[in-house]
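**Student:** all I have is the shape, not the residue letters:
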């Protein structure tokens, strides 16, 4: 009999698992109890890095932030069209450059203070402060002088196109008519934050402030933050001061930090979760065959790719980067590693995004890859410096990295190391460009090709590659926003993609599909390509028996 080896890591993992189960109350069936009490239990991947809407970038953080805060508009979960939220109505000028928002007079902060137009003006100024270093500051760049302020070329925020016309009236002036501007205002980077609570615990630009913690956070969304147990769970409860509290049906939501998909799936089977963040790839065919009513697989507006630090030796040559891209067999990767769930990806923009289909500018071609590598001075990989692929801890990411590691070894003779890090450490490494190559994924913040292409503007907060191209910037920041004809605009995006793929600072791998395990009692979460939920519409309908 093989000896059982107990390591400190295993002890810690066991402790965390037991604490997760205990959260439901002595290991009771959380789903049945939650159905009775109106408490949703949901898997939410890794421990959140933060809950400050102006500095977070992860999907798991956004799920919680969307429960705690609300912007001027919000997406309809069925159509994804912008609907009134804090702004009950708005007018748009004939030239499409000026938006005047009228805020609800009954909108309050969770501490009872009135929510005003000045709260938005101050919050947007904070989000654009160079000292804060928001990675999403470019979401505001369609506003007059917002980019200049964010880049430190303008100190006076009064010159930015955001003006308070009255306690509940906010006017925004754009550089050019921007077709997707209202969609931007549903993104968490544009949410208001409570100035008093922020400044009570530090400066507005302090990224390490504890204002967004239990007991300090003042929000304006349908729920309030009541508990945060690190590496276990976050609990939010219904906010009675929310302007539309009558619509909110859940009494509480518990978000569980579970970065092990097998653990999450087991908790679902044991009646501890209503909804999982993901599903282990090897479990997908099992559920499809045995319990198809419990699994939901949907198209997802997202791409999975590897970002390349273009300053690293060897990887600083575009021929090498292209060789790496050409030597990945995406069809094989999708079929074997992802169980056919994901589609092969050849671009940063997912196909059929608002009718936009990206050009396929390369394909699997190992012979051409070897030729390019030899041309760059590394015939059959000879003399090429070893580099590493960084990914956040998740079994799925590991399997993909191992497959690509083998492909590059077999096809190119290149040695690749694999490095995994926990979510927060991984984010720090990514943000400081402390990597050779990094696992990345991008889920659309709004339904427009621009949301994927603006990742790679020079100096952009989410451009961690070092890629910089003046013509690319001109297209994304100036020409495309000013082009109202869709065909002309999409032609510009095609040009931008050609510029991007000529330099290959990223290696597209596949197009996402979302996959979740969902209890029959969970309602009010219609399917959409952004996997977006409006928590105030979600509810639980007790079942006579759970599968």
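**Tutor:** That came through, no problem. Remember, it's a predicted structure, so these values are computed and weren't measured experimentally. Numbering: from 1, shown residues only.
**Student:** switch to C-alpha atoms for all contacts and neighbour counts from now on
**Tutor:** OK.
**Student:** so how far is residue 118 from residue 220?
**Tutor:** As judged by CA to CA, to the nearest Å, residue 220 and residue 118 stand 14 Å apart.
**Student:** between the two, who's got more neighbours?
**Tutor:** Shown here are residue 220 and residue 118; by other CA atoms under 10 Å, residue 220 has more neighbours (30 against 20).
**Student:** residues in contact with the more buried one?
**Tutor:** 68-70, 107-110, 242 (CA atoms under 8 Å, 6 or more residues apart in numbering).
**Student:** helix or strand: which one has it?
**Tutor:** Using DSSP states H and E, residue 220 falls within no helix or strand.
**Student:** does residue 93 really touch residue 99, like I thought?
**Tutor:** Yes: applying CA atoms under 8 Å, one finds residue 93 in contact with residue 99, separated by 6.6 Å.
**Student:** which of these two has more neighbours?
**Tutor:** When neighbours are counted by other CA under 10 Å, residue 93 and residue 99 differ, and residue 99 comes out ahead with 18 against 11.
**Student:** can you give me the neighbour number for the closest residue to the more buried one other than its chain neighbours?
**Tutor:** Residue nearest to residue 99 in three dimensions, not counting chain neighbours: residue 92, with 4.7 Å by CA to CA, 6 or more residues apart in numbering. Other residues lying near residue 92 total 13 when counted by other CA under 10 Å.
**Student:** surely residue 92 touches residue 171?
**Tutor:** No: using CA under 8 Å, residue 92 makes no contact with residue 171, being 9.9 Å away.
**Student:** joint contacts of these two?
**Tutor:** With CA under 8 Å, 6+ apart, residue 92 and residue 171 have common neighbours 98-100.
**Student:** which one among these gets closest to residue 527?
**Tutor:** Set against residue 527, the nearest of the shared contacts of residue 92 and residue 171 by CA to CA is residue 99 (30.3 Å).
**Student:** and the next element down the chain from the helix or strand where the closest one lies?
**Tutor:** Using DSSP H and E, residue 99 maps to strand 98-103. Going down the chain from strand 98-103, the next helix or strand is helix 117-128, by DSSP H and E.
**Student:** quick one: that following helix to strand 98-103, angle?
**Tutor:** Relative orientation of helix 117-128 and strand 98-103, computed by axes from the mean of the first three to the mean of the last three CA atoms, to 10 degrees: 120 degrees.
**Student:** let's bring in a second model and compare:
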């Protein structure tokens, strides 16, 4: 599995991610609560903000423009937020992030745990009028497992399905992939190995069906780029998409379960400035916004209802290991740059939103072996240490023959308020601890993703939100061939450990493999330096009900019943 949602820095977002899975935008906020009560039991007193004036409509700030809404290609949280409302798959996550059958009416699992045979409901329809059938899943899975699709998230399918890698590499025909339509409404999915989180995968965007007729008529190169260039099958439809401004979703009256919709219309705005968001909320123009630290204080003073939850996201610095002229191919230089950042001060003095210093790549909320959280079982693998940072940095300079003046480093970040604020903190830390000047390169979320994909960066401030509740969702993304490995990091031992963990049946042995891999990528090689595990606080108006926000679902309005 290789993609999570890449976080877009609108608040401290999940990847999301989205992403992923997935990557996410803005480090101001990520998710985990229902709008009727905060996940940690904290909720401000009754609000004096009734919300937007439109009946049966919620206006929610998405913060970032979704790059596209093609489930075969999507890797970010913003796109995932929209797709979650307009698409349905075999399973869906409920308000507690537990997978529940959706299109799959019945599921039978083989004795060896590898084959899932599912009978599909027969009343689901695409917005072009065609029925949703097992063939739509076969087309989707075969398409994402083709190199021609150029999906950064293809790994989450081809690494898992029987013969997936062989089909992806072209040594087997797509018909040999572990997905079969036994008839129009019976789907058989076979994995290479038993997967304990298979039902969670079935709820993920990369496992959504795709209507072949629409995909081919619209064209793969533009599918999902506009409201009229996508066919959906979910609880809502896309009625309007004004790029970089808003997306409007309308309740799908032809959907087989319309009562699950929390509201008739959802309008997602895309405000990239924190002050603009707060002003819009106070003016009754938006019903839900993420809050930064200063705004949390302001909200309390104004009596604005706020809710909080611990996100499953991890924000980190990814190094472009191909930048040999800037010393970023050297592990000690990378380690020095990472350890120079005071992550406790970052959380306490800059973020101030419930985020905590990262002690590894896998956050504290992710499940581990035998009922224990992975982080608790494995312990800490990274930490801030200014003196050690200096030593490693100087050692790296000696090893490369470079001077500090030769490096001329830059850090890529989102152009939103919090992204630039955090980058300025890193900039000051590097100057204070290592004596170097680092340039800040802010870009809109979509442009940042494009720069990352093309390797056009030295260091990037990025985040990852989990695709499923297992450490693998964070650790497989930095293998040599993973589409999310934007820094082009490569370590044969790391790759081998991840590959072995994919097939290991003993949960304790598997966890040990993953722990070794995590130490290699974050500590020994420092290709990634984790900064913090994110928390989210948001303001919500009185009118909003039945809104789910969790680390796996930044927004969901389909849990009304």
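**Tutor:** Happy to help now that I have it. Quantities reported herein were computed from a predicted structural model and do not represent experimental measurements.
**Student:** ok, the residue in structure 1 that residue 439 of structure 2 lines up against - how many residues close by?
**Tutor:** Residue correspondence to structure 1 (TM-score structural alignment): residue 439 of structure 2 is matched to residue 417. Counted by other CA under 10 Å, the residues lying close to residue 417 of structure 1 total 12.
**Student:** which residue, neighbours along the chain excluded, lies closest to residue 417 of structure 1?
**Tutor:** Closest residue to residue 417 of structure 1 apart from its sequence neighbours, by CA to CA, 6+ apart: residue 388 at 4.4 Å.
**Student:** helix/strand/coil for the equivalent of residue 31 of structure 1 over in structure 2?
**Tutor:** In structure 2, the residue matched to residue 31 of structure 1 (TM-score structural alignment) is residue 51. Classification of residue 51 of structure 2 using DSSP: H, G, I helix; E, B strand; the rest coil returns coil.
**Student:** so who does residue 51 of structure 2 touch?
**Tutor:** 281, 284-287, 541-543.
**Student:** now with 7 Å, please.
**Tutor:** For residue 51 of structure 2, the residues meeting the contact criterion (CA atoms under 7 Å, 6 or more residues apart in numbering) are 284, 286-287, 541-543.
**Student:** for residue 458 of structure 1, same thing?
**Tutor:** 467-469, 473.
**Student:** and the equivalent of it over in structure 2, helix, strand or coil?
**Tutor:** Under the alignment by TM-score structural alignment, residue 458 of structure 1 pairs with residue 480 in structure 2. Classification of residue 480 of structure 2 by three-state DSSP places it in coil.
**Student:** one more: residue 490 of structure 1?
**Tutor:** Put simply, residue 490 of structure 1 is helix when judged by three-state DSSP.
**Student:** could you do residue 225 of structure 1 as well?
**Tutor:** Three-state assignment for residue 225 of structure 1 (three-state DSSP): strand.
**Student:** touching, it and residue 239? I think so.
**Tutor:** No: Residue 225 of structure 1 is beyond contact range of residue 239, at 9.2 Å (criterion: CA atoms under 7 Å).
**Student:** who has more neighbours out of these two?
**Tutor:** A direct count of neighbours by other CA under 10 Å for residue 225 of structure 1 and residue 239 places residue 225 higher, at 26 against 23.
**Student:** isn't residue 321 of structure 1 up against residue 315?
**Tutor:** Yes: counting by CA under 7 Å, residue 321 of structure 1 touches residue 315, with 6.2 Å between them.
**Student:** who has more neighbours, the two?
**Tutor:** residue 321 (24 against 21).
**Student:** and the aligned partner of the more buried one in structure 2, what element?
**Tutor:** When structure 2 is aligned by TM-score structural alignment, residue 321 of structure 1 is paired with residue 334. In the assignment (DSSP H and E), residue 334 of structure 2 maps to helix 331-339.
**Student:** mean shift of that helix relative to structure 1?
**Tutor:** Mean deviation of helix 331-339 of structure 2 relative to structure 1 after superposition (mean CA distance after the TM-score superposition for structure 1): 0.8 Å.
**Student:** which other helices and strands contact that helix?
**Tutor:** Contacts defined by 3 or more CA pairs under 7 Å, 6 or more residues apart in numbering; DSSP states H and E place helix 331-339 of structure 2 against helix 386-400.
**Student:** output the contacts of residue 220 of structure 1 as CSV; include the columns distance to residue 529 of structure 1 and neighbour count.
**Tutor:** Shown next, in CSV, are the contacts of residue 220 of structure 1 (distance: CA to CA, whole Å; neighbours: other CA atoms under 10 Å):
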residue, distance to residue 529 of structure 1, neighbour count
68, 23, 25
69, 22, 22
70, 21, 24
107, 30, 23
108, 31, 19
109, 31, 22
110, 31, 24
242, 28, 24
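**Student:** which of those are retained in structure 2?
**Tutor:** On the basis of both residues aligned by TM-score structural alignment, their matches' CA atoms under 8 Å, what survives of the contacts of residue 220 of structure 1 in structure 2 is 68-70, 107-110, 242.
**Student:** tabulate those residues (a markdown table), appending distance to residue 363 of structure 1.
**Tutor:** A markdown table is the format used below for those (distance: CA to CA, whole Å):
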| residue | distance to residue 363 of structure 1 |
| --- | --- |
| 68 | 44 |
| 69 | 43 |
| 70 | 43 |
| 107 | 52 |
| 108 | 53 |
| 109 | 52 |
| 110 | 53 |
| 242 | 51 |
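**Student:** farthest pair within the residues you listed?
**Tutor:** 68 and 107 (13.7 Å).
**Student:** return the residues in contact with residue 125 of structure 1.
**Tutor:** With CA under 7 Å, 6+ apart, residue 125 of structure 1 has these contacts: residue 157.
**Student:** could you find the counterpart of it in structure 2?
**Tutor:** So, by TM-score structural alignment, residue 125 of structure 1 is matched to residue 142.
**Student:** in strands, which of the contacts of residue 51 of structure 2 fall?
**Tutor:** When strands are assigned by DSSP state E, not one member of these lies inside them.
**Student:** compare these with structure 1 and list the overlap.
**Tutor:** Checked against structure 1 using both residues aligned by TM-score structural alignment, their matches' CA atoms under 7 Å, the contacts of residue 51 of structure 2 keep these contacts: 284, 286-287.
**Student:** secondary structure element for the residue nearest to residue 417 of structure 1?
**Tutor:** Applying DSSP H and E, one finds residue 388 of structure 1 within strand 387-392.
**Student:** what does that strand correspond to over in structure 2?
**Tutor:** Mapping strand 387-392 of structure 1 onto structure 2 (TM-score structural alignment) gives residues 409-414.
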